[in-house]
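Colleague: Coordinates only, no sequence provided:
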């Protein structure tokens, strides 16, 4: 079985950890983007310090930039890194799009569909016009002075719901699920397969790069506490998304308890062991490595491991060492 492994550094911007990941053999490093530093800014910095590791945006939302701006940023990163750029896109959620960007969160999947097509057009220099619901550029190519290193940069979609996963199968090179209950994964893979078949593709052509929450510590209690804090923050801060997926997997009581808790601390205490066991790898380093193999056997092509939010550099270093290919 393949030992392909990637790592998400989320909001952390530490070139020394990126270099360590490359030295340990990780296939790619992923930079998150929310309401602070840009993923592209971090990846440009990391490119200077590395030679071969893939550099992925994980995830940039399709509301925050036009397709032309995104394609230009990706092509620039690809040139500066000698062809190592990877695009992780997503529709985000109203909390980011409406509250932070001040834009209406309308028809996100249609927007994503147009967005992916246009990004590909810009990268390959297709100069024809495009008439869409959201974007209607008269020309979809860069100036002659700028020619992308690659006409095709891999595009992954961060999708959770059935329609979005099916769209991923139709138009994307890869799928990035996050905090997905393990016992629901096979059903989600069937949605991906349906989308791929609609586009005349084989589902095996779509790289499944799952974000895998990992909480590794010699003290299992400490590991579970960190993982529970992470899960609770996602359920409380991104209402209606991760909670919906978990509820559909039979974890509705857990979701309600976490979200209705009066404080974040109280919400963390409501995250059950059963919940964690279905969405995360938690435990000692030795046990954690075995659990990652189970993730691969489930049908994940590229596990993208990540440490819980808020942990220190030493914890992330331990994560890198534990799951090194």
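Modeller: The structure has been received and is ready for your questions. Everything numeric here is computed off the predicted structure, so don't read it as measured data.

Colleague: going forward, measure contacts between C-alpha atoms and count neighbours the same way
Modeller: Will do.

Colleague: quick one: residue 87 from residue 190, how far?
Modeller: Going from residue 87 to residue 190 by CA to CA, to the nearest Å gives 24 Å.

Colleague: neighbour count winner among those two?
Modeller: Of the pair residue 87 and residue 190, residue 87 is the one with more neighbours under other CA atoms under 10 Å, namely 23 against 16.

Colleague: Could I get the full set of strands for the stretch 101-250 of the chain?
Modeller: 155-157, 174-175, 207-208, 211-216 (DSSP state E, counting those that start in this stretch).

Colleague: Rebuild the ones you listed as CSV, extending it with distance to residue 237 and mean neighbour count.
Modeller: Shown next, in CSV, are those (distance: least, CA to CA, whole Å; neighbours: other CA atoms under 10 Å):
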stretch, distance to residue 237, mean neighbour count
strand 155-157, 21, 26
strand 174-175, 23, 28
strand 207-208, 26, 21
strand 211-216, 17, 27
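
Colleague: correct me, but residue 154 touches residue 89?
Modeller: No - between residue 154 and residue 89 there is no contact under CA atoms under 8 Å: 10.5 Å.

Colleague: More neighbours: which of those two?
Modeller: With neighbours defined as other CA under 10 Å, residue 154 and residue 89 compare such that residue 89 has more, 25 against 15.

Colleague: which element is that one on?
Modeller: Per DSSP states H and E: residue 89 is located in strand 85-90.

Colleague: just checking, residue 291 is part of a strand?
Modeller: No - under DSSP: H, G, I helix; E, B strand; the rest coil, residue 291 sits outside any strand and is assigned helix.

Colleague: Now do the contacts for it.
Modeller: residue 281 (CA atoms under 8 Å, 6 or more residues apart in numbering).

Colleague: Pasting the second one now:
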């Protein structure tokens, strides 16, 4: 079991500058962690830098920073800065992100994702320990980078992982894995691959939650998110591996044909209910604990659907 209980920042529904009072109260509500995400909203580091000052008891983490969209040295500098601003309270989660974010939005070729993440992890290990790095990695070269900021305690480096190869990399060369878009039962499928690299590896799971909303409304919100993510090739392959190919095939077919409305309608309720936790808050908290029982060490709630963020935070606080 775990005593950790995290939430994704920044919180939806409030401008970043308006979130201070809620972030300050998170520890008193029972939250231990805040983890950022990075796609097309806030960057991964700014919300954590604010949270480090607003609520010094919170642990901070990125879930995740893409391994492509910052140069290796820039990524190391950002991580070292956060680690020195919040000594012993920061964890760096990196991952491939997706071809949509990397290639379509940032104009960077989405080549050899496994090798890129592996190389970035190896570089970060050296740089965050203060080593001068001159190295030809398979996917990039670094010539004479000397870190100017070296944290007394290098942060753990976690790898966002979906399928076996990256999961094993997370356990072998990282300090653990960041997982998302999976059910509590799916956790039992992925965790052994991480633990092949060590039994004490951290497993951070972003868990999508919609508390205290009726089932029809919640499923409508969840379907839109599922369609947006699970039609991205890396997530489609993930769910094929998890065994959902037959149930998701009609959605994939409609999406490919340009029928967005039909794609949403084709997502079965059973898939929605497996991937997004919804219902009364007490039930939602019980479902989050199922993830923990299956092997998650750090559950990180990711509220969906907007609404009053304070209401959601109170509803999903570990003690209710």
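Modeller: Happy to help now that I have it. Bear in mind the structure is a predicted one, so any value in this text is a computation, not a measurement.

Colleague: all helices for the stretch 151-300 of structure 1, in order.
Modeller: Secondary structure of the stretch 151-300 of structure 1 (DSSP state H, counting those that start in this stretch): helices at 162-171, 185-198, 220-237, 242-246, 252-260, 264-269, 273-279, 285-297.

Colleague: hang on, the earlier thing: who does the strand holding residue 89 of structure 1 touch, helix- and strand-wise?
Modeller: strand 54-57, strand 60-61, helix 67-80, strand 155-157 (3 or more CA pairs under 8 Å, 6 or more residues apart in numbering; DSSP states H and E).

Colleague: Tell me which of those approaches residue 135 of structure 1 most closely.
Modeller: Minimum separation from residue 135 of structure 1 across those (CA to CA) falls at helix 67-80, 8.5 Å.

Colleague: what range in structure 2 matches that closest one?
Modeller: Using TM-score structural alignment, the residues of structure 2 aligned to helix 67-80 of structure 1 are 72-85.

Colleague: And for that stretch, what's in contact with it?
Modeller: Around stretch 72-85 of structure 2, the neighbours that count as contacts under CA under 8 Å, 6+ apart are 45, 49, 52, 89-92, 120, 123-124, 127-128, 145, 147, 149-155.

Colleague: if we can go back for a sec, let's have the helices of the stretch 151-300 of structure 1 in TSV, adding distance to residue 2 of structure 1.
Modeller: TSV is the format used below for these (distance: least, CA to CA, whole Å):
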stretch	distance to residue 2 of structure 1
helix 162-171	22
helix 185-198	19
helix 220-237	26
helix 242-246	28
helix 252-260	34
helix 264-269	35
helix 273-279	22
helix 285-297	8
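
Colleague: Need the winner for burial among the ones you listed.
Modeller: helix 162-171 (a mean of 23; mean count of other CA atoms under 10 Å).

Colleague: May I see the buried residues of stretch 109-121 of structure 2?
Modeller: 110, 113, 116-121 (16 or more other CA atoms under 10 Å).

Colleague: Which residue numbers in structure 1 does that stretch align to?
Modeller: Mapping stretch 109-121 of structure 2 onto structure 1 (TM-score structural alignment) gives residues 104-116.

Colleague: which residues in the stretch 1-150 of structure 1 form helices?
Modeller: 15-24, 39-49, 67-80, 94-97, 108-124.

Colleague: so can I have JSON lines of the ones you listed showing distance to residue 194 of structure 1?
Modeller: Conversion of the helices of the stretch 1-150 of structure 1 to JSON lines gives the following (distance: least, CA to CA, whole Å):
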{"stretch": "helix 15-24", "distance to residue 194 of structure 1": "35"}
{"stretch": "helix 39-49", "distance to residue 194 of structure 1": "31"}
{"stretch": "helix 67-80", "distance to residue 194 of structure 1": "26"}
{"stretch": "helix 94-97", "distance to residue 194 of structure 1": "27"}
{"stretch": "helix 108-124", "distance to residue 194 of structure 1": "16"}
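
Colleague: For residue 293 of structure 1, find the nearest of the ones you listed.
Modeller: That would be helix 15-24 among the helices of the stretch 1-150 of structure 1, by CA to CA, at 17.7 Å.

Colleague: Average offset of the match of helix 67-80 of structure 1 relative to structure 1?
Modeller: For stretch 72-85 of structure 2, the mean deviation from structure 1 after alignment is 1.4 Å (mean CA distance after the TM-score superposition for structure 1).

Colleague: Compile the strands of the stretch 101-250 of structure 1 into JSON lines and extend it with columns for distance to residue 251 of structure 1.
Modeller: JSON lines is the format used below for the strands of the stretch 101-250 of structure 1 (distance: least, CA to CA, whole Å):
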{"stretch": "strand 155-157", "distance to residue 251 of structure 1": "25"}
{"stretch": "strand 174-175", "distance to residue 251 of structure 1": "23"}
{"stretch": "strand 207-208", "distance to residue 251 of structure 1": "24"}
{"stretch": "strand 211-216", "distance to residue 251 of structure 1": "18"}
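
Colleague: and of the ones you listed, who's closest to residue 228 of structure 1?
Modeller: So among these, strand 211-216 is nearest, using CA to CA, at 9.5 Å.

Colleague: which secondary structure elements does that closest one contact?
Modeller: helix 220-237, strand 280-283, helix 285-297, strand 304-306, helix 313-323.

Colleague: between those, which gets nearest to residue 270 of structure 1?
Modeller: helix 220-237 (8.2 Å).

Colleague: and that closest one with strand 211-216, angle?
Modeller: Helix 220-237 of structure 1 and strand 211-216 meet at an angle of 150 degrees, taking axes from the mean of the first three to the mean of the last three CA atoms, to 10 degrees as the criterion.

Colleague: What are the contacting residues of helix 220-237 of structure 1?
Modeller: With contact meaning CA under 8 Å, 6+ apart, helix 220-237 of structure 1 is reached by 213-217, 241-243, 255, 258-259, 264-265, 267-269, 271, 273, 276, 280, 282-284, 308-309, 311.

Colleague: Give me the distance between the residue most central in space within structure 2 and residue 112 of structure 2.
Modeller: Residue closest to the average C-alpha location in structure 2 (CA atoms, centre = their mean): residue 63, at 3.4 Å. Here residue 63 of structure 2 is placed at a distance of 21 Å from residue 112 of structure 2 (CA to CA).

Colleague: closest to residue 316 of structure 1 out of the helices and strands packed on strand 85-90 of structure 1?
Modeller: Closest among those, using CA to CA: strand 54-57, at 18.0 Å.
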